[in-house]
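Enquirer: kindly generate the corresponding structure for this input.
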Amino acid sequence: MTTSASPCHAHEGWLLTPEAAAIRPEEATAVVADVHLGYEWARGNAGDCVPAHSLAETVDRLGRLLARAEISRLVVAGDLVESARPCARTAADVFRLNDWLRERGVELVVVPGNHDRSLFWMCARRPKSAAPGPIVAPAELTVSGWTICHGHQPSRGDRVVMGHHHPALVVDRFAAPCFLVGSRLMILPAFSPNAAGLNVATAKGAKPWLSHDLTCVASAGVELLDFGPLSTLAARIGGRSPAPAPRPRIA
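Expert: Here you go, the predicted model:
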């Protein structure tokens, strides 16, 4: 199997990046999904001891993204936060992220996902004297004719960008987050490194990509690799079936 490599990948007017973002240059807008900010606080509430890391990782990745293109709006296609329950520490991290982006001239817009039920509670905690917090959009948002949604519910859009499924390419014990892209559907990888991936080569059941002719574009960290049609991916990966993907910890 041969692949082509490039730092970014152009698709239907979008610029896909190794940071798991899709940029729409004419709107100065970047779209990401499944940030799961506050993952460590949610795990801590469940009894696990997890170092604080999700905000620093998010800011580091966004810093690399902002260095690639002029961006004035960051749209999160669902699951900005991990905990669906009110969490003061997660709220503080959301505001820190929002302020970090504002300092760089970037507006934060969130299309709510299934984990984001606590967002309105968090935004209500923002002091009235403080700068505006993140904008919580309706269930769907339009960017350059594409409908941005989370993907946990059916979309009425004709051309859709979604997250939720955390697509990944898994070969043996190596897993890489990947984009699934077609002429009318684009599924983003999880922006959070804590979100274990769903192996797209072996995933079965009622997945949104089954009725679409999609291509797998995987991130190798500093570049993207085009693995060609998803429909033949399993047969082309080394002539053998990939090992089962790790069970996703976040959905």
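Enquirer: please count neighbours and contacts with C-alpha atoms only from this point.
Expert: Will do.
Enquirer: state the distance from residue 50 to residue 41.
Expert: From residue 50 across to residue 41, the span is 8 Å (C-alpha to C-alpha, to the nearest Å).
Enquirer: give me the more crowded residue out of those two.
Expert: residue 41 (23 against 12; other C-alpha atoms under 10 Å).
Enquirer: what's the helix or strand for residue 228?
Expert: strand 224-229 (DSSP states H and E).
Enquirer: ok, the spatially most central residue of the chain to residue 51 distance?
Expert: Per C-alpha atoms, centre = their mean, the C-alpha nearest to the average position across the chain is that of residue 33, at 2.5 Å. Distance of residue 33 to residue 51, given as C-alpha to C-alpha: 23 Å.
Enquirer: same question, residue 28
Expert: For residue 28, the distance to residue 51 - C-alpha to C-alpha - is 34 Å.
Enquirer: please provide the structure for the following sequence as well, for comparison with the first:
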Amino acid sequence: MPNALSESRACLPPPHPPEVAKGVILDARHALVHAEQGWMAIADVHFGYEARRRRAGALLPDWGMPQCERVLHELVRDHQPKRLILVGDIMDGSGTVEETLELLKRLTESVKIICVLGNHDRAGLKRGMSMIPSHREGEFLFEHGHLPLSDHEGVIVTGHEHPATHFRDGAGLRLKLPTMVQEQISAKTQRWILPAFSPWAAGGEYTSEHKRLQTWACGKGRVWRV
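Expert: The predicted model follows:
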């Protein structure tokens, strides 16, 4: 007979990053990794969020930028990708170009970076880095998602939406976790929406008219299917 402890253990998420498709894992640190093809993708870094708002007078702690950079270096170290694909909104907006370019310069010392243009990425960043509207790796097409999606047979990997899942216990406790959404948008095309990488991007419930295939919640050190 199962006891309470064995039942609770059965409810735990898996200890290792799960495969969200054959050969593709989702790291709990909000990174999508395809080891065989050699790429890792993240979206919505929004680097410089607190710096931009502090300059405008907001009282925000100066911790988001160091955390973003530390986790990025850890992901590159742990997965050793050949290419790091930044799927748009690399910077947060005007006034954070210098900080973002310095970050990208440091990252290029350990990995090749591919920068996909997002709606927050300003002209100064384009002058300092090569920015492209989309990037393809085999059956995967990467674009930010703020514009109408390209006509592509395969998987379109986007960001922009900052999806999150809300958990409630019915007694007032609420928990919101960044989430990756996989949906079918046509007979031959799926869209995978990455969780926002920025620690400031709380996210919200994502809904659409398309068929939901899977939802993956990212907790501290864990990813599980919702």
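Enquirer: which residue lines up with the residue nearest to the centre of the first structure in the second structure?
Expert: In the second structure, the residue matched to residue 33 of the first structure (TM-score structural alignment) is residue 43.
Enquirer: residue 161 is in contact with its match, correct?
Expert: No. Under the criterion of C-alpha atoms under 8 Å, residue 43 of the second structure is not in contact with residue 161, lying 9.9 Å apart.
Enquirer: burial count for residue 88 of the second structure?
Expert: Neighbours around residue 88 of the second structure, by other C-alpha under 10 Å: 31.
Enquirer: check contacts around it.
Expert: Residue 88 of the second structure sits next to 43-44, 115-121, 143-144, 159-160 when contact means C-alpha atoms under 8 Å, 6 or more residues apart in numbering.
Enquirer: let's see that with 7 Å instead.
Expert: By C-alpha atoms under 7 Å, 6 or more residues apart in numbering, residue 88 of the second structure lies in contact with 43, 44, 115, 116, 117, 118, 144.
Enquirer: residue 177 of the second structure now?
Expert: 164, 165, 166, 217, 218, 219.
Enquirer: wait, which of those is closest to residue 93 of the second structure?
Expert: Using C-alpha to C-alpha, residue 164 is the member of those that lies nearest residue 93 of the second structure, at 22.4 Å.
Enquirer: chain neighbours aside, what residue packs nearest to the aligned partner of the closest one in the first structure?
Expert: Aligned by TM-score structural alignment, residue 164 of the second structure pairs with residue 168 of the first structure. Distances taken as C-alpha to C-alpha, 6 or more residues apart in numbering place residue 177 nearest to residue 168 of the first structure, at 4.1 Å, with adjacent residues excluded.
Enquirer: next one: residue 106 of the first structure
Expert: Among residues not flanking residue 106 of the first structure along the chain, residue 72 sits closest, at 4.3 Å (C-alpha to C-alpha, 6+ apart).
Enquirer: quick one: what's aligned to the one you found in the second structure?
Expert: Counting by TM-score structural alignment, residue 72 of the first structure lines up with residue 82 in the second structure.
Enquirer: my guess is its match contacts residue 110. True?
Expert: No. In this structure, residue 82 of the second structure is not within contact of residue 110 by C-alpha atoms under 7 Å, at 9.3 Å.
Enquirer: check which helix or strand residue 176 of the second structure maps to.
Expert: strand 174-186.
Enquirer: and for residue 54 of the second structure?
Expert: helix 49-55.
Enquirer: name the residues that touch the next helix or strand along the chain from that helix?
Expert: The helix or strand immediately downstream of helix 49-55 of the second structure is helix 64-79, counting by DSSP H and E. With C-alpha under 7 Å, 6+ apart as the test, helix 64-79 of the second structure has contacts from 47, 48, 50, 198, 199.
Enquirer: for helix 64-79 of the second structure, buried residues please.
Expert: Across helix 64-79 of the second structure, burial judged by 16 or more other C-alpha atoms under 10 Å covers 64, 65, 68, 69, 72, 75, 76.
Enquirer: so what corresponds to the fifth one in the first structure?
Expert: Spelled out, that is residue 72 of the second structure. By TM-score structural alignment, residue 72 of the second structure lines up with residue 62.
Enquirer: got the contact list for the match of residue 72 of the first structure?
Expert: Contacts of residue 82 of the second structure were listed using C-alpha under 7 Å, 6+ apart, and they are 38, 39, 111, 112.
Enquirer: relative to residue 104 of the second structure, how far out is the last one?
Expert: So the one you mean is residue 112 of the second structure. 10 Å.
Enquirer: same check, this time on the second one
Expert: Note on residue 39 of the second structure: its distance to residue 104 of the second structure, by C-alpha to C-alpha, is 17 Å.
Enquirer: looking at the two now, which is surrounded by more residues?
Expert: Of the pair residue 39 of the second structure and residue 104, residue 39 is the one with more neighbours under other C-alpha under 10 Å, namely 21 against 18.
Enquirer: before we move on, the earlier item: can you tell me which of the buried residues of helix 64-79 of the second structure is nearest residue 99 of the second structure?
Expert: Taking these together and measuring to residue 99 of the second structure by C-alpha to C-alpha, the closest member is residue 65, at 9.0 Å.
Enquirer: any idea how far the closest one is from residue 149 of the second structure?
Expert: Taking C-alpha to C-alpha, one finds residue 65 of the second structure at 30 Å from residue 149 of the second structure.
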